[in-house]
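> Fold the following and give me the result.
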Amino acid sequence: MEPRLNFYKTNPEAMKALGALEQRIARCGLEKPLVELVRLRASQINGCAYCMDLHSSDALKAGEDARRLATLSTWHETPFFSDRERAALAWTEALTRVAETHVPDAVWEGVRPHFTPEEVVDLTLLVSTINTWNRFAIAFRKLPA
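Here you go, the predicted structure:
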């Protein structure tokens, strides 16, 4: 597989806009390990090799446990994730698969006890942003280094 184009060089203004979203995410109150789990899970669902490589590496650097990362795609079946993380991962999956799920009420009811309204908005921004990055990386064939 060959890269199609360098979207950073081709349209720096578009990438600047995505960078502004990342700056907001960096300032939000969501804990860094959770942010990386969400980014990695969405990237797994979308099949984005570049983002999976990047965010698994970032998660390990931030102190994430390799065992949790190895079982992230089966988080439903493992005891390694907190209730808050499980709610975030369910929200991530529902939003990433929005055309299929339409974000069911049960997922909404599951996220509400674990996140403040402001955090749910930040979590939604996080999920939406990583899905956007996945689409750029997949569409233009950005490859892991």
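> drop to CA atoms for contacts and neighbour counts, all remaining ones
Noted.
> Against L37, how distant is A70?
11 Å (CA to CA, to the nearest Å).
> out of these two, which sits in the more crowded spot?
The residue with more neighbours, out of A70 and L37, is L37; 23 against 11, by other CA atoms under 10 Å.
> Quick check: which helices or strands does the host helix or strand of that one pack against?
L37 is part of helix 32-46 when elements are defined by DSSP states H and E. With contacts defined as 3 or more CA pairs under 8 Å, 6 or more residues apart in numbering; DSSP states H and E, helix 32-46 has these neighbours: helix 49-61, helix 83-96, helix 117-139.
> Just want the angle from it to helix 49-61.
160 degrees (axes from the mean of the first three to the mean of the last three CA atoms, to 10 degrees).
> Quick one: residues contacting the spatially closest residue to Y50 that is not a sequence neighbour.
Leaving aside its chain neighbours, Y50 sits nearest to P144 (4.6 Å; criterion: CA to CA, 6 or more residues apart in numbering). By CA atoms under 8 Å, 6 or more residues apart in numbering, the contact set of P144 is 49-51, 53-54.
> this one next, for a side-by-side:
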Amino acid sequence: MSTRFKMAEVNAPAYQAGIAMEKALQNSFLSPIQKELIKIRASQINGCAFCLDMHTKDALKYGETPQRIFLLNVWKDARELYTEEEQVMLVIAEEVTLISQSGLSEETYAKATQFFTETQIADIIMAAVTINMWNRIAMATHMPVAG
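Alright, predicted model coming up:
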């Protein structure tokens, strides 16, 4: 599969808007590892090799353990490895990624309010929205996995 084109060059203003979304998340309450867990989980669901390669490497760089990365795809069967807050973040990431199935459920939102403020929930949602955007760009343009 060959790369089709570089979105950053062909539609620089739109690509820069995506970069701005990413920069806005730098000021969120989410830790670098939490952001990477959201990015990895959404990328697993979407099947984005480019993003999985990038974000698993980044997670390791930030100090995430290989075991938690390896088991993230089946985190519900390995709950003991993830905090309750992380579990809620992962459910939000999954429901936002699979938005057409049922949206962000009332159950998940209610659980999230037990741990997070509205602003923090908004940050989690935006982290999921942003990686879903990048997944779609990478997959639509056939961005190659780094060597």
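> before we move on, the earlier item: other residues contacting the helix holding L37 of structure 1?
49, 51-52, 55-56, 58-59, 62-64, 69, 72-73, 85, 88-89, 92-93, 96, 126-127, 130-131, 134.
> after superposition, how close is that helix to structure 2?
Compared with structure 2 after fitting, helix 32-46 of structure 1 deviates on average by 0.4 Å (mean CA distance after the TM-score superposition for structure 1).
> Next, report how far that helix is displaced from the centre of its chain.
Here helix 32-46 of structure 1 is found 4 Å from its chain centre; the criterion is CA atoms, centre = their mean, to the nearest Å.
> what's the angle from it to helix 83-96?
Using the same axes, to 10 degrees, helix 32-46 of structure 1 lies at 30 degrees relative to helix 83-96.
> rewinding a little: turn the buried ones among the contacts of helix 32-46 of structure 1 into a named ChimeraX selection, would you?
To isolate the buried ones among these in ChimeraX, judged by 16 or more other CA atoms under 10 Å, type:
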select :49,51,52,55,56,58,59,64,69,72,73,85,88,89,92,93,96,126,127,130,131,134
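> need the contact list for the nearest residue to T92 of structure 1 once chain neighbours are set aside.
Nearest non-adjacent residue to T92 of structure 1, counting by CA to CA, 6+ apart: V127, 5.9 Å away. Applying CA under 8 Å, 6+ apart, we find V127 of structure 1 in contact with 38-39, 42, 92, 95-96.
> ok, A78 of structure 2 to Q34 of structure 2 distance?
A78 of structure 2 sits at a distance of 17 Å from Q34 of structure 2 (criterion: CA to CA).
> actually N11 of structure 2, not the one I typed
From N11 of structure 2 to Q34 of structure 2 the distance is 30 Å (CA to CA).
> what about those two, which has more around it?
Between N11 of structure 2 and Q34, counted using other CA under 10 Å, Q34 has the larger neighbour count: 19 against 10.
> tell me the SS of S28 of structure 2?
coil (DSSP: H, G, I helix; E, B strand; the rest coil).
> What about it, how many residues nearby?
By the criterion of other CA under 10 Å, S28 of structure 2 has 17 neighbours.
> still on that earlier bit, could you grab the helix/strand/coil label for the residue nearest to Y50 of structure 1?
Strictly by three-state DSSP, P144 of structure 1 counts as coil.
> Can you tell me what it aligns to in structure 2?
Residue pairing (TM-score structural alignment): P144 of structure 1 is matched to V145 of structure 2.
> got it, and M52 of structure 1?
Checking with TM-score structural alignment, M52 of structure 1 has L52 as its match.
> need the contact list for that match.
L52 of structure 2 neighbours (CA under 8 Å, 6+ apart): 39-40, 43-44.
> Kind regards, and thank you for your time.
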